[in-house]
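> predicted model and sequence below, questions to follow.
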Amino acid sequence: MTNFLRGFAAAVSRAKAAGIAVFVSFALVFSALPDDVAAQSFRFTNVQIEGNQRVDGATILSYTGIERGVPIEAGALNEAYQNVVNSGLFESVEFEPRGNTLLIRVVEFPTINLIAFEGNRILKDDVLADIIVSQSRRVYSPSRAEADAAEIVNAYAQSGRIAATVEPKIIRRSDNRVDLVFEILEGRVIEIERISFVGNRAFSERRLRGVLETKQAGLLRRFVRSDTFIGDRIDFDRQVLSDFYASRGYIDFQVLGVSSELTRQRDAFLLTFNVQEGQQFDVGEISVVSDLEEVDVDEYLAALKLSSGKTYSPELIEQNIARLERKAVQQGLDFVRVDPRITRNDRDLLLDVEFAVVRGPRIFVERIDIEGNATTLDRVIRRQFDTVEGDPFNPREIRETAERIRALGFFSTAEVNAREGSSPSQVVVDVDVEEQPTGSLSFGAAYSATNGIGLTASFNESNFLGRGQTLAFSFATGTDNRQGTLTFFEPAILGRDVGFRVTGSYAETNDQNSNLYDTQAIAFSPSIEFPLADFSRFGLNYTFEQTELSNYTGSSALIAAETARGSETRSSLGFSYEFDTRRTGLNPDAGVLVRFSQDIAGVGGDLNQLETSLLVGAETLAFGDVELRAEAEAGFLQTLNGTSRLTDRFFGNGKIRGFDFNGFGPRDTGAASNDALGGNQLLAIRLEAEFPLGIPEEYGIRGGLFADFGSVWGLDNNLGGTIDDSFALRSVVGASIFWDTAIGPLRFNFTRALQKESFDEEQRFDLTISTRF
């Protein structure tokens, strides 16, 4: 038997077979031996190991499990051999029994000297290095290298290059080292040439394509990355389509299948969604029932924002469940939940909804566990909870807390889940987050027709020291202006929902926008703000500001008199109130915003004034994809002692479109310099509609129409009536093109003034960053 094994090992050595092949041959030979030979046992008093350099002999021996002097069967010897092979440390392994000695020869896998990527242009080396597991100065593993190659292929597939191939190769170096090279053939991007639908009757293909995350290729394919074929995105689109139809009453909607086929040229895909819409259902009878004595059914029914005949939507039902559960909490009812009971009426295509207010199980929150927050302090996450340990467990409150944590913007992922605690009546809330960068430092250059060439620098950290605080600094300088701002914000003083903000700023202009004077302003303003109700907040602020008007070279007697006053200080106390339902209201497609503020100057300083500002805005979604917005804005400056200056008054810039900077309002037409003066009163009304243009949605281009009305008027000193400061209505109509680009949402405005004064300065076109009120 010993001679046979020696011959077997010599044959394997001469064939230079791989380690696995040796093992297979070894096993086959043993299986082919006669029973009396295969059953032979060995007894090794010595184990000799050769070829190991990095791996200690004791480690190899531990893999075998062989004990000196203990009999071992041939099958167990096979198993010992397999254990050494499966350790993944050796390129080849040989077992050779020599009497009472077992000789183990091994060839260790080499060490990776360096890792390189060849042929990659789209995905850079640093990106690929983060994908793979293999690392320099680690042991090379063929299986790991193949797995790394598969991960690289998958990364290319996610970018639409499903034909990419990756082959790992090694280059032998001295001292049992290798260079690991991934040879990459990226292939072409496989675009989606066409997306079509089968079975759709209620909505057009264009409307459904706008819903999908996946887009079909078009003229701007070089700039659009959502027109590439990605399998995971198709699965997401199936769910998006289902949600779209369900929110419009098609409760039986199904995606029967999605077929994808290559074009004849094999350079693009054709996608076809086979859908079954079913019938559209409306809301039928609405009722509230409850077995709880403390629940007034009629009172809860009146709290619903749901009416019969309205198109059925699961989201609408969920919103009304939230209303009733909040009402129960306000009444001090714990462990109350609302169960919707839907009765289907196929004949009339109605869904009767019965809201059952029932007593849920008595479950309490045992504790809240937070993991993954390496930088952010626990208390920053905990203050997003309205629930603390020992409170009744409310699943809806946990879901809303998860949304608040995600809205912080501190984490790339944030999961909040509940599991059973130490008893069935208790739950543990697990918060699992993953940190993401929250700071930014930017430098830039800009050019504008009004300010010329400028340089900018800014720093912003929204999670300063992991405390949830905001620290921001910005500085900008142009041909004729300089300004800087420093802001610090603490959102929760002493753990309460009370925010503290302090802002310092400096700004100066030198004949900016062709004005014939210089200005300088330094301001410092601390403030606090806190909630009054679900949708409203109240703030208190103090402002100290020093302003100076100087170096006037024009001919207006009014501005000359104001310049002669030199530097003045303004010390004011104020308050602000805001009511906002746009993001937190029950209707996600509509919202109202009201802002009201007053500041009274005269708490020290040189000025005695009362400044009042009001903004009322509303927005809604109509016809599925048309955004309607309406805004009304007013400002009133009342001087309690003395007269106002240019630096105090309203100019309406940006409030009414279609006019140049300082382009409308009172003007000293009697002076050769024809200076704009601003006004103590401001009124602006803006109406706007934004809608699709029929252009593929992936291009991010939409259209808009707007109409603006308003004026700036009123001066404390109109030089005896020689300056016309009366109210004169301006009205402007215009069209807009909205374009979502990599640098931000751009807006192109084309305007025409219908009503204006002869001295107003019109601006027919402007390009701005798109904003919302």
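Now that the structure is in, tell me what you want to look at.

> when you work out contacts or count neighbours from here on, use the C-alpha atoms and nothing else.
Fine.

> the nearest residue to residue 88 once chain neighbours are set aside: how many residues sit nearby?
Distances taken as C-alpha to C-alpha, 6 or more residues apart in numbering place residue 141 nearest to residue 88, at 7.2 Å, with adjacent residues excluded. For residue 141, the neighbour count with other C-alpha atoms under 10 Å is 18.

> contacting residues for residue 141?
88-89, 109 (C-alpha atoms under 8 Å, 6 or more residues apart in numbering).

> swap the cut-off to 10 Å and go again
88-91, 109-112, 134, 147 (C-alpha atoms under 10 Å, 6 or more residues apart in numbering).

> what do you get for residue 483?
Residues in contact with residue 483 (C-alpha under 10 Å, 6+ apart) are 456, 474-477, 505-509, 520-522.

> a markdown table for those residues, including distance to residue 744, secondary structure and neighbour count?
Converted to a markdown table, those look like this (distance: C-alpha to C-alpha, whole Å; DSSP: H, G, I helix; E, B strand; the rest coil; neighbours: other C-alpha atoms under 10 Å):
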| residue | distance to residue 744 | secondary structure | neighbour count |
| --- | --- | --- | --- |
| 456 | 17 | strand | 17 |
| 474 | 19 | strand | 18 |
| 475 | 20 | strand | 18 |
| 476 | 19 | strand | 19 |
| 477 | 22 | strand | 21 |
| 505 | 25 | strand | 18 |
| 506 | 27 | strand | 18 |
| 507 | 26 | strand | 18 |
| 508 | 28 | strand | 20 |
| 509 | 27 | strand | 21 |
| 520 | 31 | strand | 19 |
| 521 | 30 | strand | 19 |
| 522 | 30 | strand | 18 |
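
> next, the one to line up against it:
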Amino acid sequence: MAPATDAVAQEYRFNSVVIDGNERIGDASILRRAGIRRGQVVSGGQLNDAYQNLQNSGLFETVAIEPQGGTLVIRVTELPTLNRVRFEGNRRIKDDRLEQLVQSTERRVFNPAQAEADAALIAEAYANEGRIAARVNPKIIRRDQNRVDLVFEIFEGDNVEIERLSFVGNRVYSDRRLRRVLGTKQAGLFRRLVRRDTFVEDRVAIDRQLLSDFYVSRGYVDFRTQAVNAELTQERDGYFVQFNIVEGQQFKFGAVTVESDMPGVESEAYQKIVKVRPGVVYSPTLVERDISRLERQGVRDGIDFMRVEPVISRNDRDLTLDVTYRITRGPRVFVERIDIEGNTSTLDRVIRRQFDSVEGDPFNPREIRESAERIRALDYFETAEVNAREGSSGEQVVVDVDVVEKPTGALNFGGSFSNNDGIGVAVSFSETNFLGRGQQLTLQISTAEEATRYGINFVEPALLGRDLALGLNLDYAETNSTFSSFDTERFIFRPSLTFPVSENGRLALRYTAEAIEMVERDPSENGAVVQNDIDVGRQTSSSIGYQYTYDTRLTGLDPTRGVLFQFSQDFAGLGGDSEYIKTVAKVVGERKIFNEDVTLRATLEGGALSWQSGTNRVVDRFILGPQIMRGFEPGGIGPRDVGGTTDDPLGGNLYAVARFEAEFPLGLPEEYGISGGLFYDVGNLWDLSDVNLAGGTIVGESGSFRHVIGISVFWDTPVGPLQFNVSKALKSETFDKEQSFEITLRTTF
């Protein structure tokens, strides 16, 4: 009990102190915490302070101080020792994650206040998972020797999902388009399999930034989110979330000029480097790219500490923004060193090569920010912070890199279905940061009813510390297709080197060693031409080649359109049985219209095979499948050997295909993930020059253009993308093999 307030005497002197009930804590420690010494004269108020000191120490369950004449009696009941911490009722959040949250530690003194705080932390973790009704009750189970078990009884409750995401104030872009921008998603058809349909307050700030980035990158520089309102439904099982936004007007670039304040730097020479032109929709990203180009040119010209600062002038009358790139001399500051912390597996050099600057180089804040973005883009780390601080002197800067690593390996089990290859199973292991060296390693095994494949792929993205990717690919495949009368066995070994040749262009140089054998199933099914090819047996080829790729779909001046161009050639004849030149070209143009709700895409693709020596077999020529020309079976168009019972496709040395398609919403709730498409394909496959046609009966050698129209349904299911194609051939040959319906599903789990 606490000291009585009605004391007979105002002062006490104790010649002795008796402490009772303590087992782990010594008498001297208790007296020290109480603040009382033997023989000391104390007042009633000081006795009360001593009581409060012991009660608030967090060591005792009960405390009583009783003066008994010249003796002070202190009785305590020690708090028990925490024997074990357990969790009950948790299914959504596993024990190991909860153990990282709680501060109550086994084999230490049990603290009831800390247990309550831990319960609040657990409840908050469930709220972040969308389970705001979760309850956590800490309970203790007493054991012998003054020990207790702490049990957190958890009632998880139901998921409180986002029933509706809506916007107020949007005139240019529809709610459907803006919902695709947000990281938060509406509750969909498969609610239990979706994790982003729960309301998390911390995610709102990220969503506001995503909306701002989306609008500003499209010229709406005055965009702002005024408020985000989240209301619970009456049943408290869902949220209605509404973003109140102001779009503003769209601005375009006006005059774009370069001015120089540095002696010896002519603005006219740097003006030619600027890519942005007047009339283009304004985007800060385009400004940043121009600045990077100018500063990189300054480095190449040997100009140290050159800085480019954009000066933006607003013209509200014509809704344009004039941009002046002002070249100035920055402060004379050098990079003293780059300190990297937190990387336990990833080697320092993997992070350092993301920096264009090294120790001793002039310090450029913009380059450091770009390096930080490159480090985050590696996707090796949960977080990556890059900051600069003053070094050993005012002219020195230390760049601190603090990272938290995350798992980068994945073991995937997947399945696929198509009416061409049948049902398939795939197993793959991928590691994007192999041995902490930033290398990529993929092992894959896939089996379908009519195809089996085993593959190993290795990529070193920075050979010799440069932007030079070394790739090694080893692939073995077997086919047992119902679309032909023979089986195939194919082995490929392909090393390659890939490097940039321009801002949007990359060049890949490769060597390919290939061995292909056509395996006979039933000679009575084969036509003469196919039988001639089978009789050749295994044939090898050794070739060198290249592929040039130019892609502006992500880095172009307009985020609503882009172009992909690919051109490749392979030259065989460096040993092996074959000598040929194979050329393939493809151009893809993409554009989003109707406020980016509809995507239009046009693809032109063609190839040519020029044979020199060896046997030009069906497996060496071009065969068009549904991924190139829809509406037909694999090998469904082109020359055919009709001398056998299967009418085998023979492929062709030349092909040309044009594909035109549109993807658009179907008006269904967007959270269902169902959209539609229309397509029109036209293509031809022809030419059997340099082919052994002896004794064969051939149709379609000269070729003709086939025309196909169709509709598509795309369903983004939780188990993988599902696609349906229904098509009709407007023009075809009588010997073609049409395929009016196609379904494809691919997934990993």
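Thanks, I have the structure now. These figures come from a predicted structure and were not determined experimentally.

> the residue nearest to residue 88 of the first structure maps to what in the second structure?
Under the alignment by TM-score structural alignment, residue 141 of the first structure pairs with residue 111 in the second structure.

> how far away is that match from residue 53 of the second structure?
Here the criterion is C-alpha to C-alpha, to the nearest Å. By it, residue 111 of the second structure lies 16 Å from residue 53 of the second structure.

> next secondary structure after the helix or strand encompassing residue 327 of the second structure?
Using DSSP states H and E, residue 327 of the second structure sits in strand 320-329. Beyond strand 320-329 of the second structure in the direction of the C-terminus, DSSP H and E gives the next helix or strand as strand 334-341.

> quick check: that following strand compared with the first structure, mean distance?
Taking mean C-alpha distance after the TM-score superposition for the first structure, the mean distance separating strand 334-341 of the second structure from the aligned residues in the first structure is 1.2 Å.

> what range in the first structure does that strand sit on?
Using TM-score structural alignment, the match for strand 334-341 of the second structure in the first structure runs over residues 364-371.

> from the contacts of residue 483 of the first structure, which is closest to residue 637 of the first structure?
Checking the contacts of residue 483 of the first structure against residue 637 of the first structure by C-alpha to C-alpha gives residue 521 as the nearest, at 18.6 Å.

> that closest one is in contact with residue 550, isn't it?
No. Look at residue 521 of the first structure against residue 550 with C-alpha atoms under 10 Å: they stay out of range, at 11.6 Å.

> show me the helices in the stretch 451-600 of the second structure, by range?
Counting by DSSP state H, counting those that start in this stretch, the stretch 451-600 of the second structure has helices at residues 528-536.

> with the stretch 251-400 of the second structure instead?
267-271, 284-300, 348-352, 365-377.

> and what of the stretch 51-200 of the second structure?
So, for the stretch 51-200 of the second structure - with DSSP H, counting those that start in this stretch - the helices run 95-101, 112-128, 175-181.

> can you say which of those is nearest to residue 199 of the second structure?
That would be helix 112-128 among the helices of the stretch 51-200 of the second structure, by C-alpha to C-alpha, at 7.6 Å.

> can you list contacts of the match of strand 334-341 of the second structure?
So stretch 364-371 of the first structure is contacted by 335, 377-379, 381-382, 385, 387-394, 416-434 (C-alpha under 10 Å, 6+ apart).

> hang on, the earlier thing: so for residue 521 and residue 550 of the first structure, which residues contact both of them?
With C-alpha under 10 Å, 6+ apart as the test, residue 521 of the first structure and residue 550 both reach residue 567.

> mind checking what residue 396 of the second structure lines up with in the first structure?
Match for residue 396 of the second structure (TM-score structural alignment): residue 426.

> with that, I have no additional questions.
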